[in-house]
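Visitor: Pasted the sequence and its predicted model underneath.
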Amino acid sequence: MSRRSRFSEHIEAVISIVHFGQFLSVGAVGTVCDNIVLLLLSETGIAAALAATLKISDSSLIVAKIVSIETAIVVMFLLNEHWTFGDEGAAGTSALFHRLGKSHIVRTGGVAVQLIVFTTVYRVFNVTLSLMGIDLWLLIANGCGIVIGMIINYISESLFTWRIQDT
């Protein structure tokens, strides 16, 4: 098979409307988890305490964001594993943990982009927007990062974690 035809198969596999729709739905659940954990950690001071314990006190927002991302990644992996890509990949516990590890590695690009976009939007634009004491700008900046990171994650997860082009 030529490179061009393999590339075409990869593209066709990635642009599956069904998989993309499921991935978006799972992403919505992940976004809710991410935002809840981010708000909980940042608004209650838990992230500041954790950052101080780790001796990185100027980075409490980043600590909160990293924990919220990890929570969302695990939740989304489990949903994608059993729903979006439930018919893909090898069976068994070992294969499951292999895909979970691979998912974390694959998502590093999306996570890096998400952190950069989130930090840039939140700190550079520095808008004060709150409702009932909740920092809404935090959620808006988080949403910007999530959307950009999601595109990278969908392509990466489709091609490398579940290898949908091989089915």
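Guide: Yep, that arrived. These numbers come from a predicted model, not from an experiment.

Visitor: okay, CA-based contacts and neighbour counts for the rest of this
Guide: OK.

Visitor: Check which helix or strand the one residue sitting closest to the centre of the chain maps to.
Guide: Nearest residue to the geometric centre of the chain (C-alpha atoms, centre = their mean): residue 73, 5.3 Å. Using DSSP states H and E, residue 73 sits in helix 60-79.

Visitor: Which neighbouring elements make contact with that helix?
Guide: Helices and strands touching helix 60-79, by 3 or more C-alpha pairs under 8 Å, 6 or more residues apart in numbering; DSSP states H and E, are helix 17-44, helix 46-53, helix 93-119.

Visitor: Included below, for side-by-side comparison, is a second structure:
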Amino acid sequence: MGLVSTVRSLASGVRVGQFLGVGIIGLIVDNATLAALVSGFDTSISLGAIISKELSIIIMFFLNEYYTFADRRTPGEHIRQIYRFAKSNAVRAVGGAIGIAVLLFVNNVFGIWYLAANIIGIATGFFANYTLESIVTWKVHRA
């Protein structure tokens, strides 16, 4: 498949909306976990961000697996699901790293409250996550 079909697959309004909905759930999990770790357990923002990102990545994988990209699944493919989970985790590490870098930059340089800075970071990483997840993890361009 060529570039045109890849772009067409990425631009699917329904799939983008589903991915965004899952992302909102991930944002809530991420921020709630970050708040609990930093405020409740006196964890550093950096460590809290890493832990909260990983938890939200795991939850969002399963939501995307059974909702956003359900049409890309075939019954009885547990080994492929484990492989997709590993790929998804690696792919989302890119968006997560972008998000954490933005969180720390915005919080440290501009003094923006860490939870608001986290939302800015998550929004920044969204585009990398959607593009990479669509192409690498679920291969929507090969439909």
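Guide: Nice, thanks for sending it over. What you see is a predicted model, and the numbers here were worked out from it, not measured in a lab.

Visitor: Superposed, how do the two chains score by TM?
Guide: For this chain pair, the superposition-based TM-score is 0.95 by TM-score structural alignment, normalised by the length of structure 2; 142 aligned residues with a C-alpha RMSD of 1.2 Å.

Visitor: any idea how far the equivalent of residue 51 of structure 2 over in structure 1 lies from residue 25 of structure 1?
Guide: Counting by TM-score structural alignment, residue 51 of structure 2 corresponds to residue 67 in structure 1. Residue 67 of structure 1 is 21 Å from residue 25 of structure 1, where distance means C-alpha to C-alpha, to the nearest Å.

Visitor: coming back round to it: count the neighbours of the match of residue 51 of structure 2 for me.
Guide: The tally of other residues near residue 67 of structure 1 (other C-alpha atoms under 10 Å) stands at 16.

Visitor: who are the neighbours in contact with it?
Guide: Residues near residue 67 of structure 1 by C-alpha atoms under 8 Å, 6 or more residues apart in numbering: 37-38.

Visitor: mind running it again at 10 Å?
Guide: By C-alpha atoms under 10 Å, 6 or more residues apart in numbering, the residues touching residue 67 of structure 1 are 34, 37-38, 41, 47, 73.

Visitor: which of the residues you listed lies closest to residue 20 of structure 1?
Guide: Top of the list for closeness to residue 20 of structure 1, among these and by C-alpha to C-alpha, is residue 73 at 16.7 Å.

Visitor: What residue, apart from its backbone neighbours, is nearest the closest one spatially?
Guide: Among residues not flanking residue 73 of structure 1 along the chain, residue 30 sits closest, at 7.1 Å (C-alpha to C-alpha, 6 or more residues apart in numbering).

Visitor: and what of residue 115 of structure 2?
Guide: In this structure, residue 115 of structure 2 finds its nearest non-sequential neighbour in residue 31, 6.3 Å apart by C-alpha to C-alpha, 6+ apart.

Visitor: What's the local residue count around the equivalent of the one you found over in structure 1?
Guide: Aligning on TM-score structural alignment places residue 31 of structure 2 opposite residue 35 in structure 1. By other C-alpha under 10 Å, 20 other residues sit near residue 35 of structure 1.

Visitor: Pretty sure residue 35 of structure 1 sits against residue 70.
Guide: No: the pair residue 35 of structure 1 / residue 70 is not scored as a contact, 11.8 Å apart, by C-alpha atoms under 10 Å.

Visitor: now, the most widely separated pair of the contacts of residue 67 of structure 1?
Guide: Using C-alpha to C-alpha, those span at most 18.7 Å, a distance reached by 47 and 73.

Visitor: what does residue 156 of structure 1 align to in structure 2?
Guide: Residue correspondence to structure 2 (TM-score structural alignment): residue 156 of structure 1 is matched to residue 132.

Visitor: By neighbours, which of the contacts of residue 67 of structure 1 wins?
Guide: Among the contacts of residue 67 of structure 1, residue 34 has the most neighbours (other C-alpha under 10 Å), with 28 neighbours.
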